[in-house]
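> Predicted model follows, preceded by the sequence.
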Amino acid sequence: MALISGMPEGQYADLPNGQRMHYQDLGPRDGVVAVFLHGSGSGASGHSNFKANYPVLVEQGYRVIVPDLLGYGYSAKPTDVDYHLDLFVECIKQTLDVIGVENFTLIGNSLGGAIALRFALDYPAQTEKLVLMAPGGIEEQANYFTMPGMQMMKEVFTSADPVTPAKMRSFFETAFLVDPGCLDEQTVQERWESMQTQNPHVVKTMVVPNMEHELKNLQCPVLVFWGMNENMMPETGIMKLAKNCSNSRVILVSECGHWVMMEHAAMFNRMTLDFLANG
């Protein structure tokens, strides 16, 4: 696979289910482990979502694992599977088994947040903590597509007109962000290049069930960030998480859209480090 400008290539895990997953594994091998799970969308990858975050955890002595989800980044992009939430979870589980880590905190935004929730419900003994940024998986799937950002995504990325870097930037600034200044050209370029390697099968077959009624079964501490200018996820999710997760704290961030970890990186990093250390 051709390398994408500015997007580092790490290691690969060949999974028992036949898929190949790309990941970065950084920091001391005896460090407490944090796993970053990125969201969906054209050109998404672990590095592009969390480049302002995971190096900070490494600097603080954590072992950080940043995979590209199946269908994204440098990971395999099969066209003969349906991209159900359970498949994403299976691939993350098998990747972490291949790496040889047993216990960890999962840090996920959007689709990555839904994967983190499902993983924590299925493998509570391995999931020490959850950090979620406007996670999916807590609404009926149709409800997400009523959101203005989702409607804009459909319009931009299913149009007959080609998606240029400029069009991609405009979409991110409008649908994901309040402050366009936090989006650098390198991120736009790497996401645009990464998008060229994707196939539409991922979005066409993606199914993320509603886990709202299972939230009460979560056993680990949960930290939630939610931007008050969120255009992708219905804000009913805020109270669902706050009321149903028995050991949770929810941080509402003003002047913030879908990418709190990018738009308010310093605050996100500071509060995440405190949560990792103190719960």
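Arrived safely, thanks for sending. Numbers count the residues shown, from 1 in each chain.
> Could you use CA atoms for every contact and neighbour count after this?
OK.
> Show me where the stretch 51-200 of the chain has its strands.
Assigned by DSSP state E, counting those that start in this stretch, the stretch 51-200 of the chain shows strands spanning 63-67, 104-109, 127-133.
> what about versus this one:
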Amino acid sequence: MGPTYVLKKPLAALLTSLTLLSAAPAFAANVYGEQLEGFTYPYTLQHFNFSSQQQSLSMGYMDVKPQQNANGKTVVLMHGKNFCGATWEETIRDLSEKGYRVIAPDQIGFCSSTKPANYQYTFQQLAENTHQLLTKLGVQKAVIIGHSTGGMLATRYALMYPNQTEKLVLVNPIGLEDWKAKGAPYRTVDQWYERELKLSAEGIKKYEQQTYYVGRWKPEYDKWVDMLAGLNSGPGHKKVAWNSALIYDMIFTQPVYYEFKEINVPTTLIIGTSDTTAIGSDIASPAVKATLGNYKVLGKEVAKLIPGARLIELPGMGHAPQMEEPAKFNQTLIDDLAR
């Protein structure tokens, strides 16, 4: 038996502290306010103030004019659950350079917009909020582009306002399947809240690297981790987590899948085929998980459900092609809009 070493208390305490520190989640490099105050948006951030559900709300948005040769068309970009209007940065630039007016709102509960203490989240309500914004801005008809959860919202918007929707473009939308019907377990809002309170920069980056970028990483992705982690670790931490929980419940319990066949506007799906995003898959059984989030199959299936839909596949790309390979994605989108 070898010799026994006894650590002196100061050294033992130091080593214990270092162990705990190394095990702790990485916190955000920057901390942002409840409405993402302190984060720099790529274009001028404005706010639309309105009343909804007996409370005053503020909706952040960017309204970017055409940089040259205005074509008279407006594009509305709808962000996803862990995204903001700002994450469309390079798409906004390229579209505006091609003559489009581009409007990128932050939905209520997200990013630069109000985080209500209580709000009945429905895709219908968020679509109505967006429609009010566009009416205020004098937009009568627009191309509606939705990514991720924004794809579910864009679908709902097109179903509610077909006459105001010139075209619908869905970029790796979630909701191409009904996860609950396939066996994914239900989380209560309280369970979602507890989960969201634990978000860290380290966890966000790990998830994004795996799902958004198929294991790859570039330095330019770091600012989007910082944006989300900084919002979640700021003074509005609990409000941000609570609204996130309410929004996840909306996503899981309000499928648009069954209404794809009712869409009657020109529609394009742009699908990164290596995407595996599926709400609830992280707590599903292995057998159920194996059936979820197969975008290589889901894109083809849903393209058949939507009358006259066009499918564009981006082989090997993940959940956020507009951020993963912006130049390639933007050219694909611009070519499609020019058809």
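Sure, I can see it. Quantities reported herein were computed from a predicted structural model and do not represent experimental measurements.
> Could you report the TM-score for this superposition?
With the length set by TM-score structural alignment, normalised by the length of structure 1, the two chains reach a TM-score of 0.86; 269 aligned residues with a CA RMSD of 2.8 Å.
> Mean neighbour count for the strands of the stretch 51-200 of structure 1 - can I get that in JSON lines?
Formatted as JSON lines, the strands of the stretch 51-200 of structure 1 follow (neighbours: other CA atoms under 10 Å):
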{"stretch": "strand 63-67", "mean neighbour count": "24"}
{"stretch": "strand 104-109", "mean neighbour count": "25"}
{"stretch": "strand 127-133", "mean neighbour count": "24"}
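> Now render these as JSON lines, adding distance to N49 of structure 1.
Below are the strands of the stretch 51-200 of structure 1 laid out as JSON lines (distance: least, CA to CA, whole Å):
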{"stretch": "strand 63-67", "distance to N49 of structure 1": "10"}
{"stretch": "strand 104-109", "distance to N49 of structure 1": "9"}
{"stretch": "strand 127-133", "distance to N49 of structure 1": "12"}
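> With L87 of structure 1 as the reference, name the closest of those.
Nearest to L87 of structure 1 among the strands of the stretch 51-200 of structure 1 is strand 63-67; the distance by CA to CA comes to 14.5 Å.
> Of all the strands of the stretch 51-200 of structure 1, which one is nearest R191 of structure 1?
Once the strands of the stretch 51-200 of structure 1 are compared by CA to CA, strand 63-67 is nearest, at 15.5 Å.
> What's N109 of structure 1 aligned with over in structure 2?
Aligned by TM-score structural alignment, N109 of structure 1 pairs with H147 of structure 2.
> among the strands of the stretch 51-200 of structure 1, which is nearest H201 of structure 1?
Of all these, strand 63-67 comes closest under CA to CA, at 19.8 Å.
> so where in structure 2 does the closest one end up aligned?
Counting by TM-score structural alignment, strand 63-67 of structure 1 lines up with residues 101-105 of structure 2.
> That stretch vs structure 1, average distance?
Here the mean offset of stretch 101-105 of structure 2 against structure 1 after fitting is 0.3 Å, by mean CA distance after the TM-score superposition for structure 1.
> And the contacts of that stretch?
Contacts to stretch 101-105 of structure 2, defined as CA atoms under 8 Å, 6 or more residues apart in numbering, come from residues 59-66, 70, 72-79, 85-86, 88, 92, 95-96, 130.
> next one: stretch 130-140 of structure 2
With CA under 8 Å, 6+ apart as the test, stretch 130-140 of structure 2 has contacts from 48, 74, 105, 107, 164.
> quick one: contacts for the first one?
What that stands for is F48 of structure 2. Each residue near F48 of structure 2 by CA under 8 Å, 6+ apart is listed here: 58-61, 133.
> Map it onto structure 1.
Structural alignment (TM-score structural alignment) places F48 of structure 2 against A13 in structure 1.
> repeat for the last one
Correspondence of Q164 of structure 2 to structure 1, assessed by TM-score structural alignment: Q126.
> in terms of contact, does its match touch N103 like I think?
Yes - between Q126 of structure 1 and N103 there is a contact under CA atoms under 8 Å: 4.5 Å.
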